[in-house]
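Participant: I'll drop the sequence and a predicted model, then ask my questions.
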Amino acid sequence: MSNVLRCISPIDGSVFAERPVLTNAEADAVVARAQAAQADWAARPLTERIDLVMKGVARLGEMNDEIVPELAHMMGRPVRFGGEFGGVKERASYMAGIAEEALAPLVIESSEAFDRRIKRVPQGVVLVIAPWNYPYMTAINTVAPALIAGNTVVLKHASQTLLVGERMVRAFVEAGVPEDVFQNVFLDHDTTSALIGAGHFGFVNFTGSVGGGRAIERAAAGTFTAVGLELGGKDPGYVMEDADLGKAVDTLMDGAMYNAGQCCCGIERIYVVESLYEDFVDKAIVFAEAYKLGNPLDEATTLGPMANKRFAAEVRAQTSEAVAAGARALIDPSRFPEDDGGTYLMPQILVDVTHDMRVMRDESFGPVVGIMKVKDDEEAIRLMNDCDFGLTASLWTADIDRADAIGDRIETGTVFMNRADYLDPALCWTGCKDTGRGGALSVIGFHNLTRPKSYHFRKG
């Protein structure tokens, strides 16, 4: 494996950034410093840790004018959308706000005879392996609560967003977080696996592919390291006969196409009741045709390139396979300046699709969505569950009881009603099946980043 990591910009295929990977000895030294610093960091008052974390977030916000074009160069998101700081601040602020209550001891008894309680104590050193598609927001989901809870953090980012971890750590250190408490690393896969396999971490959080998640679990096998995994998704939307059609189209199509479809909880398949199907499809075509595909540094661009040629190639393959098997592509390629075989990929809507097609079963992670007609709730539930993944599902109806009953039967981590593609920091971000295990954010996020420790004191 090369000893240098390179970020190839999807804008023009040039090398935007490169960094040397750490040797095994250098990586071990990083972890040793994190281990040595953890006890002192955890001994600081909770209010002090919260204050330093929020100062780090604020310092990151001050860098936003540099971050936004940097993200466009690294992974292709148009500058017009302004980066990720709003989400970063919302999530970190929420976790800071609930920290005192979430981390408070659970008092079982406090009497003249006994003091019995359960405390939440840090896991130790937390390794965060973050993805490229929302590199700041996905990282902050674990970084902020891990530091607040008294852990030290080692952050490894995807090579596609090579500079993100470096910038995050710089912001936090400049804000006063000690250097050994929060460190960024550039690692190859073998060194990462070796560190995990050596049992150096109390908790490992990974967001990425199913294959990557399996590699993390193999590396951690036998070490008893706690692992949190958010892997693939194939999130469905279901539009019922009493839905607000206009809002359903706008929200579901935005969920399918935003960020060039490269969203963990993006909408990848839509099921529409027969009575609304034709109108939904017609409006979806208008929505998709309104996108402007182009250079993400151009303020007029609303759909940028995919982050890598191989990601775009997979979407093209799924789409062409579906068309060959009988699906119809509704968006005319002549409307978009797509490059042949490159990163710039036009939006596409497929109808006459079936679950025999990969585009309705495998993760696409690009600007393509399949739309199917369904007869009733039973058919919709069966199709939504006919998938190896389970992250979110979006239900569109005016009947909350109906949505609740359907939600109880869907194999997923989050059920939305009349919204989609949103992460609520007050709720646990979790998945099932091949989407992974564990949970981030909310009170449960703090519980995963700490371990229970029982105190049973007999007085006198």
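Facilitator: That came through, no problem.
Participant: contacts and neighbour counts: CA atoms only from here.
Facilitator: OK.
Participant: measure Phe280 to Tyr271 for me?
Facilitator: Distance from Phe280 to Tyr271, counting by Cα to Cα, to the nearest Å: 10 Å.
Participant: And those two? Which one has more around it.
Facilitator: Set side by side, Phe280 and Tyr271 show more neighbours around Tyr271, with 24 against 20, by other Cα atoms under 10 Å.
Participant: contact partners of the one helix or strand Lys89 maps to?
Facilitator: Per DSSP states H and E: Lys89 is located in helix 85-102. By Cα atoms under 8 Å, 6 or more residues apart in numbering, the residues outside helix 85-102 that reach it are 46, 50, 54, 57-58, 60-61, 64, 136-137, 140-141, 144-145, 148-149, 425-426, 441-443, 446-447.
Participant: try it against this one:
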Amino acid sequence: MAIASVNPATGETLKTFEAIGPEELENRLAAAHATFRTYRTSAFSERSRLLKRAASLLEEDQEDIARTMTSEMGKPLVAARAEAAKCVKAMRWYADHAEELLADEHPSDADVKDSGASGVTVRYRPLGVVLAVMPWNFPLWQVVRFAAPALMAGNTGLLKHASNVPQTALYLGDLFHRAGFPDGCFQTLLVGAGAIEGVLRDPRVAAATLTGSEPAGRSVAAIAGDEVKKTVLELGGSDPYVVMPSADVDRAARVAVTARVQNNGQSCIAAKRFIIHEDVHDTFAERFTARMEALSVGDPMDESTDVGPLATEQGRADLEELVDDAVRRGAQVLCGAGRSGDRPAGWYYLPTVLTGITPEMRIHHEEAFGPVATVYRVSGLDEAVSVANDSPFGLSSNVWTRDAGDMERFVQDMEAGGIFFNGMTASHPAMPFGGAKRSGYGRELSDHGIKEFCNITTVWTAA
């Protein structure tokens, strides 16, 4: 089976790789399991040293790996550099904080005295080999935000990356090897999707984490559930972006553009549904649409490009279907809604703003994975909350208001894993990240993320 790296800006096949065979896959599983037996006993100081070395190497490689990411999945080069820098920051954060985050806990003697114990300790021990099934949209960051905490906790990792970013996948395996991590500690599995079930069912694999589509998450969760193995899932998102009358409307409109088209609009935490109070709707819609229409669409290697191509031809076709369905059912196009006319090659789609959205339209309930925004007019706080929650997803959310009462209402009622006031959603190593409803379960990053793949062990000693 051949795995191809294709440039989405041109449609050109850059490189092809042969998937590893059953014998090599077995060797890598065996190595991951054998290495775990010794790596789990290593000191935090040693793991920290290795992870900081990996961070330094990535920092040195920043320009090269940024160009690789851009050539494989089309994100603007400026954004690719920023992604690499973010990974360096996360590696160093976990290298510095993991020992503290996983320190033994000791319930007070007064709380446990009736258990008959002379002392109780809660210890965080690594689970074992963790399979990571990762997507193409942030091909470096999605992996590092799993790998940094998992390796610092004493686990070993197997990476099944998206098949359209094989060069980035291979780079990651090489990065941890060059940093000095033991052989088998972190390995890239260049295999097709059909191999995932066998790896996940292997008794040497203890758990899995997946970032990706809802169907992929359902599949991995079902297999892991059948095997009674721990999973963390970060799936789709159709994040609301609410603007209330007390907001700074001009700033909200400016930030909204970045929030929608970051990563060419291909981000689970990108704002997608813009829910605007009627008092400020027209002003917001006019300013937002003008800025979306003014974005530069072009070669992602060009420093001046705002929006590059979509990562795959199928992804563009899926987005076109959503927009076409909405327009057929009565949605109004404020800008865009088509392929870039001056880009005959590549999988480009114009930044698009739609309004007049109704529940009968697919785009009301489905995730638009590309630079397409839907704008809603609402009459008040109750309707804003209702429309925001009228989605099968609940990853994150953005709310623009200066009113303390509004803020409290959204914190209380918003069905999402994050609520960002007066700014756009972002991930940070010190903040837990994850969603509700069909956006998945479990958390990445922060202390919550590193503890997801630990055996939380109670140690009880008799009085």
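Facilitator: Sure thing, it's come through. What you see is a predicted model, and the numbers here were worked out from it, not measured in a lab.
Participant: sorry, back to before: would you mark the buried spots in the very next helix or strand once past the helix holding Lys89 of structure 1?
Facilitator: Using DSSP H and E, the helix or strand that follows helix 85-102 of structure 1 in sequence is strand 106-110. Of the residues in strand 106-110 of structure 1, none is buried by neighbour count under the rule 16 or more other Cα atoms under 10 Å.
Participant: What of stretch 122-133 of structure 2?
Facilitator: Val122, Arg123, Tyr124, Arg125, Pro126, Leu127, Gly128, Val129, Val130, Leu131, Ala132, Val133.
Participant: Structure 1: matching residues for that stretch?
Facilitator: Residues 118-129 of structure 1 are matched to stretch 122-133 of structure 2 when aligned by TM-score structural alignment.
Participant: Pull up the distance across the matching stretch, start to finish.
Facilitator: Note: stretch 118-129 of structure 1 ends 30 Å apart using Cα to Cα.
Participant: and if you look at stretch 407-422 of structure 2?
Facilitator: Start-to-end, stretch 407-422 of structure 2 (Cα to Cα) is 10 Å.
Participant: before we move on, what about stretch 387-399 of structure 1?
Facilitator: For stretch 387-399 of structure 1, the first and last residues are 26 Å from each other (Cα to Cα).
Participant: Identify the residue range in structure 2 corresponding to that stretch.
Facilitator: Under the criterion TM-score structural alignment, stretch 387-399 of structure 1 matches residues 391-403.
Participant: What of stretch 253-272 of structure 1?
Facilitator: Under TM-score structural alignment, the match for stretch 253-272 of structure 1 is residues 257-276.
Participant: Just the buried positions in the matching stretch, please.
Facilitator: Judged by neighbour count using 16+ other Cα under 10 Å, the buried positions of stretch 257-276 of structure 2 are 257-276.
Participant: can you check stretch 337-350 of structure 1 too?
Facilitator: Residues of stretch 337-350 of structure 1 classed as buried by neighbour count (16+ other Cα under 10 Å): Glu338, Gly342, Thr343, Tyr344, Leu345, Met346, Pro347, Gln348, Ile349, Leu350.
Participant: doesn't Asp339 make contact with the fifth one?
Facilitator: Yes - between Leu345 of structure 1 and Asp339 a contact is recorded at 7.4 Å, counting by Cα atoms under 8 Å.
Participant: Near Glu60 of structure 2, how many other residues are there?
Facilitator: If you count neighbours by other Cα under 10 Å, Glu60 of structure 2 ends up with 11.
Participant: actually Ala117 of structure 2, not the one I wrote
Facilitator: Using other Cα under 10 Å, Ala117 of structure 2 is surrounded by 14 other residues.
Participant: Please apply the same query to the one 4 residues further on.
Facilitator: Here the count is done by other Cα under 10 Å, and Thr121 of structure 2 has 15 residues near it.
Participant: would it count as being in a strand?
Facilitator: Yes - according to DSSP: H, G, I helix; E, B strand; the rest coil, the state of Thr121 of structure 2 is that of a strand.
Participant: give the contact list for Pro245 of structure 2.
Facilitator: His277, Asp279, Val280, Thr401.
Participant: Please give the number of neighbouring residues around the third one.
Facilitator: As a burial measure, Val280 of structure 2 scores 17 neighbours (other Cα under 10 Å).
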